[in-house]
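*Asks:* Sequence unavailable; structure follows:
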């Protein structure tokens, strides 16, 4: 794989992933800066704490869509026929969401974007990860727990359905997202993690 394909895929993924849809949508809706409420996160779970379910759903879909777009653009245009390139774009998109340049590298936790890249790059793994998230969320009523379990399972799912070429990027994505959830992990252990839909 050429130097251009490697860094082009990562850069394209990063630029798309760094679009802060949660922040943009809440500001357009007149709700101010989403980073000033709840967890301070720009993702859909925190947008839900505004009480605007439609905005939260739109944030979730757009954050997933930007990850999917990165994968599809690399697969179909930048480096067609090079599976490793689209997985680098996937990693770049999640890094962009977590560390967006425009927000002083303080972004979201990357779960929706990761699910988007999984669905675009390897839909069986993505579909199963979404199913795991949904089941755990319904049973446990805690978004972070559902995300952690789905993300932790995703490298194995990717390896099964996409093979070893995708394993290293998927492990890096999972490790980054789990690291971003370290405060949630501490609250889960303490029993103080808010339930889905809680305003604080």
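*Replies:* Sure, I can see it. Computed from a predicted model, the values in this text were never measured in an experiment.

*Asks:* C-alpha only now, for contacts and for neighbours.
*Replies:* OK.

*Asks:* now what about the helix or strand hosting residue 160, what contacts it?
*Replies:* In this assignment (DSSP states H and E), residue 160 forms part of helix 143-162. Residues outside helix 143-162 that contact it (C-alpha atoms under 8 Å, 6 or more residues apart in numbering): 45, 111, 122, 124-126, 128-130, 132-137, 140, 166-167, 170-171, 174, 177-178, 181, 184, 188, 195-196.

*Asks:* next up, a second structure to put side by side with the first:
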């Protein structure tokens, strides 16, 4: 069960939403902007829109929040069992199979994973 959940989480987190937003909404490859990173900051650089930046951050964060949060809080995968799932979310974004194992910095995904594990306890304190 943990291995299957880990694989599914990796594949979900590998979906490059920022790159897809750039192609679908703006018709550009966001990796041609800024530092060449397929992340939310380059969505902002390509679009000039804070709205699309926030959309990209939320989509990237959701890649960590939902698979990890559901596994932890609803399925009941706890203790060391949640570790590979949480790491798969981060690794999926940083080493996306859909981008030939090139990916983003995984900041939003890491924050989303953290929220999924704590259900906003620590992020609200910050």
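*Replies:* Yes, it's here. What you are looking at is a predicted structure, and each value in this text was computed from that prediction instead of being measured.

*Asks:* Just give the TM-score of the two.
*Replies:* Remark: TM-score between the superposed chains equals 0.87 [TM-score structural alignment, normalised by the length of the second structure]; 123 aligned residues with a C-alpha RMSD of 1.6 Å.

*Asks:* tell me how far the ends of stretch 34-51 of the first structure are from each other?
*Replies:* Stretch 34-51 of the first structure has its terminal residues 12 Å apart, counting by C-alpha to C-alpha, to the nearest Å.

*Asks:* Equivalent analysis for stretch 72-86 of the first structure, please.
*Replies:* Start to finish, the residues bounding stretch 72-86 of the first structure are 8 Å apart (C-alpha to C-alpha).

*Asks:* what about that stretch, distance to the chain center?
*Replies:* Averaging C-alpha positions (C-alpha atoms, centre = their mean, to the nearest Å) puts stretch 72-86 of the first structure 20 Å from its chain's average.

*Asks:* Give the buried residues for that stretch.
*Replies:* Buried residues in stretch 72-86 of the first structure, counting neighbours by 16 or more other C-alpha atoms under 10 Å, are found at 72-75, 78-79, 83-86.

*Asks:* List of residues touching the longest helix along the second structure?
*Replies:* Longest among the helix segments of the second structure by residue count, using DSSP state H, is helix 50-69. For helix 50-69 of the second structure, contacts defined as C-alpha under 8 Å, 6+ apart pick out 9, 12-13, 17-18, 21, 39-41, 43-44, 82, 85-86, 89-90, 108-117, 119.

*Asks:* So which residues of the second structure form strands?
*Replies:* Under the criterion DSSP state E, strands are not mapped anywhere in the second structure.

*Asks:* in it, which spans are helices?
*Replies:* Assigned by DSSP H, the helices in the second structure fall at 2-13, 17-21, 40-47, 50-69, 82-94, 107-118, 121-125.

*Asks:* Point out the most buried one among these.
*Replies:* Of all those, helix 82-94 carries the top mean neighbour count, a mean of 25, counting by mean count of other C-alpha atoms under 10 Å.

*Asks:* Take the helices of the second structure and write them to a markdown table, including distance to residue 32 of the second structure.
*Replies:* Shown next, in a markdown table, are the helices of the second structure (distance: least, C-alpha to C-alpha, whole Å):
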| stretch | distance to residue 32 of the second structure |
| --- | --- |
| helix 2-13 | 22 |
| helix 17-21 | 10 |
| helix 40-47 | 9 |
| helix 50-69 | 16 |
| helix 82-94 | 18 |
| helix 107-118 | 20 |
| helix 121-125 | 32 |
